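S.K.: Here is my input, please return the structure:
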Amino acid sequence: MEIAKSIQEIRAQVAALKAEGKRVAFVPTMGALHEGHLSLIKMAHKHADAIVVSIYVNPEQFGPNEDFSTYPRTTESDLALCEKEDVAVVFLPDTETMYGSGKKFFSIEIEELNTYLDGGSRPGYFQGIALVVNKLFNIVQPDVAVFGQKDYQQFRIIEQMVIEFNHDIELLMAPIGRAEDGLALSSRNVYLSEQERVVAPSLYRALSYVEQQIKNGVFQPHLLLKHQQDELEAKGFKNDYLSVYSLDTLAPVQELEKGQRYVLAGAAYLGKTRLIDNLIFEI
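M.R.: Down below sits the predicted model:
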């Protein structure tokens, strides 16, 4: 496994892989790798001959009061996991490499797709993600890139960015990796106390219950969603959002229609840990 820290290095290594006729898949991460990340790498292996993983905690997607300084950084164990998963190259840039130190004259703006869900709660969050992913795509120039469904809004925004910016990259969405009790795997789960970890799967159970009721014929789920939010708050959660959204526009949907696909998504704080989860379904 090769490690690249500069743009010149990663470009040379990817070019060498492509010169050998290999199809290159890219899995961008912020490190603190867990089984959810490894499932993305495993999917990438099914669609490509060589895998590139980036590890970079992107400051542009953290708000002023968020956990950039305390975000878990486990580079040594991350590299060991990548080697075990037969990753060809790990791109390990620093912020000087990604953004330079001079004045910036350009930014990325997003309309509509970041109005609700995490975009509504975390101003600037998806602009920061779009900026760094756009940079990474231009630097690595993979044939395919893999993202997880847990961050569905992120996937949808990147999908639109690929279309509008004409990136010649195939996007794949991997299913949500879950613990045995249903909790969506996340690097931030390490923040959960032992007691909070027991309660944390309640968000997934709330989503699953609402999904089942919708499939049983509840096509106006507003009261159902409100009841589940009340149940979560009684268990110690501080709700951010819990609703049904258009899979395409990410706008909230009040009345559901047969034959349509939706994303049922929720976010809530449990102690200091922000949990997100979603289910994609068709009626």
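S.K.: Please make it C-alpha for all contacts and neighbour counts, starting now.
M.R.: Noted.
S.K.: Please list all residues in contact with the closest residue to residue 249 other than its chain neighbours.
M.R.: Using Cα to Cα, 6 or more residues apart in numbering and skipping the chain neighbours, the partner closest in space to residue 249 is residue 113 (6.0 Å). For residue 113, the contact set (Cα atoms under 8 Å, 6 or more residues apart in numbering) comprises 119, 153, 156, 157, 249, 250, 251.
S.K.: Which strand or helix spans the first one?
M.R.: Element membership for residue 119, per DSSP states H and E: helix 117-121.
S.K.: so how far is the next helix or strand after that helix off the chain centroid?
M.R.: The helix or strand immediately downstream of helix 117-121 is helix 125-140, counting by DSSP H and E. Mean-position distance between helix 125-140 and its chain equals 13 Å (Cα atoms, centre = their mean, to the nearest Å).
S.K.: Identify the residues contacting helix 125-140?
M.R.: Contacts for helix 125-140 (Cα under 8 Å, 6+ apart): 7, 10-11, 14, 26, 28, 58-63, 98, 107-110, 114, 118-119, 154, 157-158, 161, 167.
S.K.: Any quick PyMOL command for the buried ones out of these?
M.R.: In PyMOL syntax, the buried subset of these is picked out as below (16 or more other Cα atoms under 10 Å):
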select buried, resi 7+10+11+14+26+28+58+59+60+61+62+98+114+118+119+154+157+158+161+167
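S.K.: Just the contacts of helix 125-140: which are in helices?
M.R.: Among these, the members falling in helices (DSSP state H) are 7, 10, 11, 14, 98, 118, 119, 154, 157, 158, 161.
S.K.: what's the closest non-adjacent residue to the fourth one?
M.R.: Excluding its sequence neighbours, the residue lying closest to residue 14 (Cα to Cα, 6+ apart) is residue 140, at 6.9 Å.
S.K.: here's the other one to compare against:
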Amino acid sequence: MTGPVVCTTVAQLREEIGARVTRGARTVGLFPTMGALHDGHARIAQRTRAENDLAVVSVFVNPLQFGPGEDFESYPRDLDGDVARLAEVGVDLVFAPSVEQMYPDGTPVVSVTSGRAGSILEGATRPGHFDGALTVVNKLFTIAAPGPAAELRAYFGEKDAQQLLLMQRMVRDFDYPVEIRAVPIVRSEQGLALSSRNQYLSAEQADHALVLHRTLRALAAGELTLERARSAIDAEPEVRLDYFVTVDPGDLSLVEPGPGTLALVAAWVGPTRLIDNMRI
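M.R.: Prediction:
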């Protein structure tokens, strides 16, 4: 099996995309990641491959998304393993730049700000996180732009619901010629939403983390109120709740649970912070 072409510079990726478009590719699928790929990522990569003439996956641990005391240095990195996994699903190009390649002058002077929608929920706990995510994806849209002869589609998982909304708003607000496609959450057999940070969990902590999915499901079924769902999470050993709310999925404003609303939860399980969500 021939693996994907690994591009490490902006110029190389643009050259590869341009050559494929010249040869007839009319749709380019872009899946931005920070690597440490798991089965959830593989599902999104499969969608990217199946729905486009050219499938591109970026693997870049973006320092702008990490705040003081967060795990940028220790964030798991395994480019060889990531490339092998992406080869299995037939991805064409992997973009794996260095920090210096993406930010040659250090922290960019001009960046994208996420506004009010990026300062609540995850943004309240991780100030600047979404500004960093939007800034790097803004760059990726520009780098991977195939020109007028082809269409660019970008793929994001629904697990990061707030990030997905902000990406959709950035495309709409800036009139980018990019279609955002959302991919449903992939879970373990027990229900835990797959995440690169799950590898930090011990077997016992992973069992405790199941309370997040369990309470989301109970809330969605009308078996628990929000207050009782929060209490159930607080009662679980090694789990410390950050927030459990229901929001309007269009703008993340807080609403009472009801049909069409989105339940969002974030909690620390031991030292590991996890998020999950479910549509009511």
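S.K.: What lines up with the residue nearest to residue 14 of structure 1 in structure 2?
M.R.: Residue 140 of structure 1 maps onto residue 144 in structure 2, with residues paired by TM-score structural alignment.
S.K.: could you measure its match against residue 162 of structure 2, distance?
M.R.: Shown here: residue 144 of structure 2 relative to residue 162 of structure 2, a distance of 23 Å by Cα to Cα, to the nearest Å.
S.K.: which residues in structure 2 form strands?
M.R.: 5-7, 27-33, 54-59, 93-95, 151-157, 178-183, 239-247, 262-269, 272-279 (DSSP state E).
S.K.: residue range for the third one in structure 1?
M.R.: Just to be clear, that refers to strand 54-59 of structure 2. Using TM-score structural alignment, the match for strand 54-59 of structure 2 in structure 1 runs over residues 50-55.
S.K.: follow-up on the earlier one: once aligned to structure 2, how far is the helix holding residue 119 of structure 1 on average?
M.R.: Its matched residues in structure 2 lie on average 1.5 Å from helix 117-121 of structure 1 after superposition (mean Cα distance after the TM-score superposition for structure 1).
S.K.: post-alignment, the match of strand 54-59 of structure 2 versus structure 2, mean distance?
M.R.: Compared with structure 2, stretch 50-55 of structure 1 is 0.7 Å away on average (mean Cα distance after the TM-score superposition for structure 1).
S.K.: buried ones in that stretch?
M.R.: Buried, per 16+ other Cα under 10 Å, within stretch 50-55 of structure 1: 50, 51, 52, 53, 54, 55.
S.K.: cool, stretch 24-38 of structure 1 as well?
M.R.: So, applying 16+ other Cα under 10 Å, buried residues of stretch 24-38 of structure 1: 24-33, 36-38.
S.K.: Please spell out the PyMOL selection for the buried subset of the contacts of residue 113 of structure 1.
M.R.: Buried subset of these, written as a PyMOL selection, criterion 16+ other Cα under 10 Å:
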select buried, resi 119+153+156+157+250+251
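S.K.: how about the contacts of residue 113 of structure 1 in JSON lines, adding distance to residue 202 of structure 1?
M.R.: What follows is the contacts of residue 113 of structure 1, written out as JSON lines (distance: Cα to Cα, whole Å):
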{"residue": "119", "distance to residue 202 of structure 1": "23"}
{"residue": "153", "distance to residue 202 of structure 1": "21"}
{"residue": "156", "distance to residue 202 of structure 1": "26"}
{"residue": "157", "distance to residue 202 of structure 1": "27"}
{"residue": "249", "distance to residue 202 of structure 1": "27"}
{"residue": "250", "distance to residue 202 of structure 1": "24"}
{"residue": "251", "distance to residue 202 of structure 1": "24"}
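S.K.: coming back round to it: please render the buried residues of stretch 24-38 of structure 1 as CSV that adds distance to residue 255 of structure 1 to the earlier fields.
M.R.: Shown next, in CSV, are those (distance: Cα to Cα, whole Å):
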residue, distance to residue 255 of structure 1
24, 42
25, 39
26, 38
27, 36
28, 36
29, 36
30, 37
31, 39
32, 39
33, 38
36, 33
37, 35
38, 37
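S.K.: Between which two of these is the distance greatest?
M.R.: 24 and 32 (22.8 Å; Cα to Cα).
S.K.: Which residues are in contact with the residue lying closest to residue 78 of structure 1 once chain neighbours are set aside?
M.R.: Nearest residue to residue 78 of structure 1 in three dimensions, chain neighbours excluded: residue 33, at 5.7 Å (Cα to Cα, 6+ apart). With contact set as Cα under 8 Å, 6+ apart, residue 33 of structure 1 has these partners: 74, 78, 81, 187.
S.K.: In structure 2, what residue corresponds to the third one?
M.R.: With TM-score structural alignment as the criterion, the equivalent of residue 81 of structure 1 in structure 2 is residue 85.
S.K.: what about residue 123 of structure 2, distance to residue 133 of structure 2?
M.R.: On the measure of Cα to Cα, residue 123 of structure 2 and residue 133 of structure 2 end up 11 Å apart.
S.K.: Now check residue 29 of structure 1 against structure 2: what is it aligned to?
M.R.: Under the alignment (TM-score structural alignment), residue 29 of structure 1 maps onto residue 33.
S.K.: From the contacts of residue 33 of structure 1, pick the one nearest residue 274 of structure 1.
M.R.: Closest to residue 274 of structure 1, out of all of the contacts of residue 33 of structure 1 and judged by Cα to Cα, is residue 187, at 10.8 Å.
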